[in-house]
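A.B. asks: Output the structure for:
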Amino acid sequence: MPFEIVRNDITKMYADAIVNSANPMPIIGGSVDLLIHQAAGPELIVARKEIGKINVGDAKLTKAFQLNAKYVIHTVGPAWVDGKHNEFELLQKCYEESLKLADINQCASIAFPLISTGTYGFPKDKALKIATEVIQSFLNTHEMTVYLVVYDESSFKLSEKLFDKISAYIDKNYIEEHEMKFFSSDINLSMIPDEEEYQPIVSRSENISIQKKREWKDLSDEIGETFSEALLRLIDERGKKDAEIYHLANIDRKLFSKIRSNKDYQPSKMTAIALSVALHLNLDETKDLIGRAGFALTKSNLSDIIFMYFIEHKIYDIYEINKVLFFYNLKELGGI
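C.D. replies: Got it, this is the predicted structure:
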């Protein structure tokens, strides 16, 4: 998928460019900067010294040496003061300048750390919001795979407001569903009538006779639109362009082309839901579209509960949904 949040050590990532949250001076700092220099080898600091001082918000490029990448993009994030010293604008510029450098150097993929959230103390939820907004804006007009690499659970934080709302919705729907299943298992089976008490409306032989009379054409007529046919119809009805939809769905052009060119294409559930979100479908419309690919939404599945929350509240932002899925260690929306 074009954008993905991953839990990993950034020095272990395979990408054309790896972004280093660098010290402004050509010295090895702490945290991500130290890890990247250790993994890249001594050549990296030599190349970094050739650049000299980097201003806050700027980005510079060197070779990656022993890393699993072509380039290291060094950017200097702002130290958090109180949010009133241009911290937001400078952090935004870090991502923008890094993406611009990656694009100029024809990178197909780039891996970012959550810049400034370590020793510089930028609040993690605010830094995450800026990162995803800049990346989303960039991917609306560019083809690139962007990874946001989070080292561990302590490095990632949702906004308190969103977390509280999601938690309450999960408690009400997901947990209640499981409680109902638990209590339903205590039903006395002796209360259920024996099978022989029921009489079929038609006999077995009559049933077979009726089935034989049915034509294949009748069956094919009942099948109706495939997922691909319904998707393309919905795009046309809403006056949208293909590129707009696949960007909003966090899927790449190649995958969308496969769906468009094959009326019987079978998407993954995550791709089907992502396209439903991109089309701003309500819950019933979403169930209908993904049902054409053989999928359903249920309250016994935590991912589905999260999808239903966002759809019911008309929050059609894949990046916001994926932040919550990542927080709960669930697969993110989109596709490749």
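
A.B. asks: Only C-alpha atoms from now on, for both contacts and neighbour counts.
C.D. replies: Will do.

A.B. asks: quick check, residue 170 in a helix?
C.D. replies: Yes. Under DSSP: H, G, I helix; E, B strand; the rest coil, residue 170 falls within a helix.

A.B. asks: Excluding residues flanking it in the chain, which one is nearest it?
C.D. replies: Ranked by CA to CA, 6 or more residues apart in numbering and with sequence neighbours excluded, the top spatial neighbour of residue 170 is residue 305, at 6.6 Å.

A.B. asks: Quick one: residues contacting the nearest residue to residue 272 once chain neighbours are set aside.
C.D. replies: In this structure, residue 272 finds its nearest non-sequential neighbour in residue 290, 5.7 Å apart by CA to CA, 6+ apart. Residue 290 sits next to 227, 269, 272-273, 276, 296 when contact means CA atoms under 8 Å, 6 or more residues apart in numbering.

A.B. asks: host element of residue 290?
C.D. replies: Taking DSSP states H and E as the criterion, residue 290 maps to helix 283-291.

A.B. asks: Counting by contacts, list what the helix or strand just after that helix packs against.
C.D. replies: Downstream of helix 283-291, the first helix or strand assigned by DSSP H and E is helix 302-312. On a contact count with 3 or more CA pairs under 8 Å, 6 or more residues apart in numbering; DSSP states H and E, helix 302-312 meets helix 160-170, helix 283-291, helix 318-327.

A.B. asks: next up, for comparison:
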Amino acid sequence: MKIEVWQGDITTLAVDAIVNAANESLLGGGGVDGAIHRAAGPQLLDACRALPEIRPGMRCPTGEVRQTPAFNLPAKHVFHTVGPVWQDGLRDEPALLANCYWKSLQLAEKLDVESIAFPAISCGVFGYPLHQAAHIAATETLTWQRSHRQPRRIILVAYNAATFKAYQSALAALGQPVEPSTSAIFAPLALGLPPAAAH
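C.D. replies: This next block holds a predicted model:
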């Protein structure tokens, strides 16, 4: 098994679970968070509101994960995880970002999820440096896959060419070269989906 890399819109993927790069409120936002909420429909916001607050305005602390159904998405589950806001890299940002991946994979195993797709967590408005974040994503997913049977398919979704190349470089540095054909794993013909647009 290999970690797969695909460039496009994560909301179009017919996988068991997609991971949402959320904020602590879980009430939607910009970037991939907003795209997932729009594609899933208003029921997703209702499901997030129903999750218990740890304190006012916080349903999921940084580095943790919460699960909801996927509603109108082709996926079955949405795993909402809150990545760290980049400051200087010395405030536990790497460990917190690693937790986002690891705890999402733990939840996937618990729910017997066979396929899971991750966006580039914290690389949007949270400002995490792309290549550092890609290295953490590659390290955590490869480490998991080498010692666990589920999920069988782990997909790192790149929303643009720069992110795709960052994932390629990170995986290659860890001994898993990414072939160019990997970007077509979820081609429209294979899944019966319209062409995905990056966001």
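
A.B. asks: Residue 114 of structure 1: which of the helices and strands packed on helix 302-312 of structure 1 is closest?
C.D. replies: Within those, the stretch nearest residue 114 of structure 1 is helix 318-327; the backing value is 13.1 Å (CA to CA).

A.B. asks: chain center to the closest one: distance?
C.D. replies: Its chain's C-alpha centre lies 6 Å from the corresponding centre of helix 318-327 of structure 1 when counted by CA atoms, centre = their mean, to the nearest Å.

A.B. asks: Now do it against helix 160-170, angle only.
C.D. replies: Here helix 318-327 of structure 1 runs at an angle of 70 degrees relative to helix 160-170 (axes from the mean of the first three to the mean of the last three CA atoms, to 10 degrees).

A.B. asks: what's helix 318-327 of structure 1 packed up against?
C.D. replies: By 3+ CA pairs under 8 Å, 6+ apart, helix 318-327 of structure 1 packs against strand 3-7, helix 269-278, helix 302-312.

A.B. asks: nearest spatial neighbour of the aligned partner of residue 83 of structure 2 in structure 1, skipping sequence neighbours?
C.D. replies: Alignment note (TM-score structural alignment): residue 83 of structure 2 maps to residue 77 of structure 1. Residue nearest to residue 77 of structure 1 in three dimensions, not counting chain neighbours: residue 116, with 5.3 Å by CA to CA, 6+ apart.

A.B. asks: What lines up with that neighbour in structure 2?
C.D. replies: Match for residue 116 of structure 1 (TM-score structural alignment): residue 122.

A.B. asks: just residue 278 of structure 1 next, same as before
C.D. replies: Residue correspondence to structure 2 (TM-score structural alignment): residue 278 of structure 1 is left unmatched.

A.B. asks: Tell me how many other residues crowd residue 278 of structure 1.
C.D. replies: When neighbours are defined as other CA atoms under 10 Å, residue 278 of structure 1 has 20 of them.

A.B. asks: How much space separates the residue nearest to residue 272 of structure 1 from residue 258 of structure 1?
C.D. replies: Distance of residue 290 of structure 1 to residue 258 of structure 1, given as CA to CA, to the nearest Å: 17 Å.

A.B. asks: So for residue 111 of structure 1, which of the helices and strands packed on helix 302-312 of structure 1 sits nearest?
C.D. replies: With distances scored as CA to CA, the stretch of those nearest to residue 111 of structure 1 is helix 318-327 (16.2 Å).

A.B. asks: which residues touch residue 40 of structure 2?
C.D. replies: Counting by CA under 8 Å, 6+ apart, residue 40 of structure 2 has contacts 70-73.

A.B. asks: And residue 101 of structure 1, by the same measure?
C.D. replies: 59-61, 73.

A.B. asks: Looking at structure 2, name the residue matched to it.
C.D. replies: When structure 2 is aligned by TM-score structural alignment, the residue opposite residue 101 of structure 1 is residue 107.

A.B. asks: Spatially central residue in structure 2, please.
C.D. replies: Nearest residue to the geometric centre of structure 2 (CA atoms, centre = their mean): residue 118, 2.2 Å.

A.B. asks: ok, that one touching residue 19?
C.D. replies: Yes. Residue 118 of structure 2 is in contact with residue 19 according to CA atoms under 8 Å; the separation is 5.1 Å.

A.B. asks: who touches stretch 139-148 of structure 1?
C.D. replies: Applying CA under 8 Å, 6+ apart, the external contacts of stretch 139-148 of structure 1 come out as 1-6, 107-114, 135, 244, 247-248, 252.

A.B. asks: let me fix that: stretch 85-92 of structure 2
C.D. replies: Here stretch 85-92 of structure 2 makes contact (CA under 8 Å, 6+ apart) with 93, 122, 126-129.

A.B. asks: hang on, the earlier thing: need the helices and strands packed on helix 318-327 of structure 1 in CSV (columns: distance to residue 169 of structure 1).
C.D. replies: Putting those into CSV (distance: least, CA to CA, whole Å) gives the following:
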stretch, distance to residue 169 of structure 1
strand 3-7, 23
helix 269-278, 19
helix 302-312, 7
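
A.B. asks: before we move on, the earlier item: I'd like to know how far the match of residue 116 of structure 1 sits from residue 23 of structure 2.
C.D. replies: Distance, residue 122 of structure 2 to residue 23 of structure 2, using CA to CA: 10 Å.
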